[in-house]
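Trainee: give me a 3D structure for the following:
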Amino acid sequence: MEYEQAREEEQDNNAPLIHSEHQKRRETAKEDEICLFTDAAISAKMKRTGQGIVARNWKGKIMRAKGIVNQYKGVPSKEEALAIRNAILMAKHVGWTKIIVHSDSKSVIDQINRSNDYEYNIATILEDVQELRTHFESCRFVFIPRSENEISHTLTQFAVKLVYDIEWEQDFPSWLMVLVRKEMMVVALFCN
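Mentor: Here you go, the predicted model:
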């Protein structure tokens, strides 16, 4: 609960700026860029963590999705950083060369974009992220509010209940496609 409260407060403080930043991001995504949306969740009750990664092309079409589960009690910033690193590893494995990584963890995104002064508990993970980003023609990291990261958040909630990791490349579950269509309709209304 503390984790969720801290994230909500972080998002509320940045709400006016976030809306204009998100609108700008939608306009600047290029045809050959893949947008990776990441999120992480912790279930203290089950002593598990989950990560959700959703890859979409510049038009919003879902390209790949992955749910990752770990059997331990996690730390929020570490889990968010791991989700970002796993998204980059997935993109590298698939062969994408231009990516934009979106996360609703402002502190982790800020640390990545500053490229130094990392929190001690995630320093090694963020150093990995910095090294991995060199394998891409273009690799950007962008903070988005939770309200714009609902698909990966829902996937994360699903992942935390899994026994094994799961990944989809072409045939996506219907509940995931419903969320994508719903979001695309909202974006279409917003942009028109």
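Trainee: rest of the way, CA atoms for contacts and neighbours
Mentor: Fine.
Trainee: nearest residue to Pro76 in space, please, no chain neighbours.
Mentor: Spatially, and ignoring its direct neighbours in sequence, Pro76 is nearest to Tyr3 (6.8 Å; Cα to Cα, 6 or more residues apart in numbering).
Trainee: tell me if that neighbour really is in a helix.
Mentor: Yes: counting by DSSP: H, G, I helix; E, B strand; the rest coil, Tyr3 is found in a helix.
Trainee: so for stretch 54-73, what gets flagged as buried?
Mentor: 54-58, 60, 62-70 (16 or more other Cα atoms under 10 Å).
Trainee: ok, those residues vs Leu132, which is closest?
Mentor: Nearest to Leu132 among these is Ala55, at 17.2 Å by Cα to Cα.
Trainee: you'd agree that closest one is up against Ile34?
Mentor: Yes: in this structure Ala55 lies within contact range of Ile34 using Cα atoms under 8 Å: 6.5 Å.
Trainee: which residues touch the residue nearest to the spatial centre of the chain?
Mentor: By Cα atoms, centre = their mean, the chain has its centre lying nearest to Thr38, at 1.4 Å. By Cα atoms under 8 Å, 6 or more residues apart in numbering, the contact set of Thr38 is 51-54, 80, 83-84, 87, 101-104, 149, 152-153.
Trainee: for comparison, sequence B:
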Amino acid sequence: MRTVMAEDRCLRCGQEGEDSFHVFYLCPTTKEIWSHLNFSWIFNSHMDTWSWLTWVFSQGTNEQCRNFCCGLWSIWTNRNKLLYENRSNASWDISKQIQSYILELEGSRERVLIEGTSARSRQSSQRGKNAIFFDAAFDLKNSRSASGLVVCNEEGKIVAAKSTLHEDIASPFTAEAVAGLQAARLGIQLGFHTLDIIGDSRTVITKCQNTSRDKSKIGAIISDIQSLKDQYRRIRFYFIPRSENKEAHSLARETLKKGGEQYLEGETRSSRGEMVPNHRVSSE
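Mentor: Okay, the predicted model is just below:
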């Protein structure tokens, strides 16, 4: 049965009216909690609740803001337990609860990072000798796109790069699918028997991995990609984040901006990670 409050005084301290600013800032128990968590710096007088919260989030680091939110949540949860369940915890116990929850969050984040790194390592070790990274840049106003293709050997060294302009492109997804098709065609032109095609469009990569007929708006392009699989002994498609596809992304954007297609061989990386052409085969 819920407790009915006869007055609006704080159940913890009984000193004054219980509004949100009192619960999270003024209550002596709350002040002790913030002190235990090394958050004494958040006390800034002559503020209302909204101004105080805005100030804290503007002053704190990302980690401090995250921990501060955990503290707010726990303080409110314990306030409700006292009100509705008559269960009271000391400020030190509440502080411990908050610290435990923060450690649990950090542990979960570390597990995600470790699992992501392990997955990328496994994916890298499974890749074949030849790989083509692809990306697209899209111009909505002019319905144009550019494909950026970067060819790498098993050591990850860039050995060729190609960019192509396309007209009458309906959407970014179409642009990505066209770039994937260009990658499959380039592998055949280079005489590859095995190839890994790698891009940062999860939708396009997933459709290329499937063997069933795609009925979406880019289904015809996906069908063209699927039809080229028979010309390889083995072809595989991998998704990577945009941050790991910078060369193809930069090539596509530069081509769309400047309007000049190109095909380069003997690429290497500069000290800044940019592509440097050793030998220009053709420029269109």
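Trainee: give me the TM-score for this pair.
Mentor: Here the TM-score for the pair of chains, by TM-score structural alignment, normalised by the length of the first structure, is 0.75; 164 aligned residues with a Cα RMSD of 2.5 Å.
Trainee: quick one: map Arg64 of the first structure onto the second structure.
Mentor: When the second structure is aligned by TM-score structural alignment, the residue opposite Arg64 of the first structure is Ala160.
Trainee: cool, Val163 of the first structure as well?
Mentor: Using TM-score structural alignment, the partner of Val163 of the first structure in the second structure is Gly259.
Trainee: how about its match, nearest residue that isn't a chain neighbour?
Mentor: Nearest non-adjacent residue to Gly259 of the second structure, counting by Cα to Cα, 6+ apart: Leu165, 7.3 Å away.
Trainee: sec struct for that neighbour, please.
Mentor: Applying three-state DSSP: Leu165 of the second structure is strand.
Trainee: pretty sure it contacts Thr255?
Mentor: Yes: counting by Cα under 8 Å, Leu165 of the second structure touches Thr255, with 7.4 Å between them.
Trainee: can you list residues touching both of those two?
Mentor: Ala146, Glu261.
Trainee: what do we get in the second structure for Gly50 of the first structure?
Mentor: Alignment note: Gly50 of the first structure maps to Ala146 in the second structure; criterion TM-score structural alignment.
Trainee: tell me the contacts of its match?
Mentor: Residues near Ala146 of the second structure by Cα under 8 Å, 6+ apart: 136-138, 163-166, 175, 179, 252-253, 255-256.
Trainee: looking at the residues you listed, which one is closest to Ser223 of the second structure?
Mentor: Minimum separation from Ser223 of the second structure among the contacts of Ala146 of the second structure (Cα to Cα) is found for Ala179, which lies at 13.8 Å.
Trainee: aligned partner of that closest one in the first structure?
Mentor: Using TM-score structural alignment, the partner of Ala179 of the second structure in the first structure is Ala83.
Trainee: now that match: how far from Ile151 of the first structure?
Mentor: 14 Å (Cα to Cα, to the nearest Å).
Trainee: repeat that for Lys106 of the first structure.
Mentor: 18 Å.
Trainee: show me the helices in the second structure, by range?
Mentor: Remark: helices assigned in the second structure by DSSP state H are 20-21, 28-36, 49-59, 62-85, 91-126, 172-189, 202-209, 219-227, 246-258.
Trainee: deepest of those helices, which one?
Mentor: Sort the helices of the second structure by mean neighbour count, taking mean count of other Cα atoms under 10 Å, and helix 172-189 sits at the top with a mean of 22.
Trainee: now for it, which elements pack on it?
Mentor: Packed against helix 172-189 of the second structure by the contact rule (3 or more Cα pairs under 8 Å, 6 or more residues apart in numbering; DSSP states H and E) you find strand 131-139, strand 144-152, strand 194-199, helix 202-209, helix 219-227.
Trainee: check the mean deviation of that helix from the first structure.
Mentor: Compared with the first structure after the fit, helix 172-189 of the second structure shows a mean deviation of 0.8 Å (mean Cα distance after the TM-score superposition for the first structure).
Trainee: who's in contact with that helix?
Mentor: Helix 172-189 of the second structure is contacted from outside by 132-138, 145-149, 169, 195, 197, 199, 201, 203-204, 218, 221-222, 224-225, 228, 231-232, using Cα under 8 Å, 6+ apart.
Trainee: repeat that for stretch 24-36 of the first structure.
Mentor: Here stretch 24-36 of the first structure makes contact (Cα under 8 Å, 6+ apart) with 53-59, 87, 96-102.
Trainee: at 6 Å instead, please
Mentor: Contact with stretch 24-36 of the first structure is made by Val54, Ala55, Arg56, Asn57, Trp58, Lys98, Ile99, Ile100, Val101, His102, as judged by Cα atoms under 6 Å, 6 or more residues apart in numbering.
Trainee: now for the residues you listed: which two are most distant?
Mentor: Val54 and Lys98 (15.3 Å).
Trainee: how many neighbours does Arg146 of the first structure have?
Mentor: Neighbourhood size, Arg146 of the first structure [other Cα atoms under 10 Å]: 17.
Trainee: alignment lookup: it to the second structure.
Mentor: Using TM-score structural alignment as the criterion, Arg146 of the first structure maps onto Arg242 of the second structure.
Trainee: the second structure: which residue goes with Leu126 of the first structure?
Mentor: Using TM-score structural alignment, the equivalent of Leu126 of the first structure in the second structure is Ile222.
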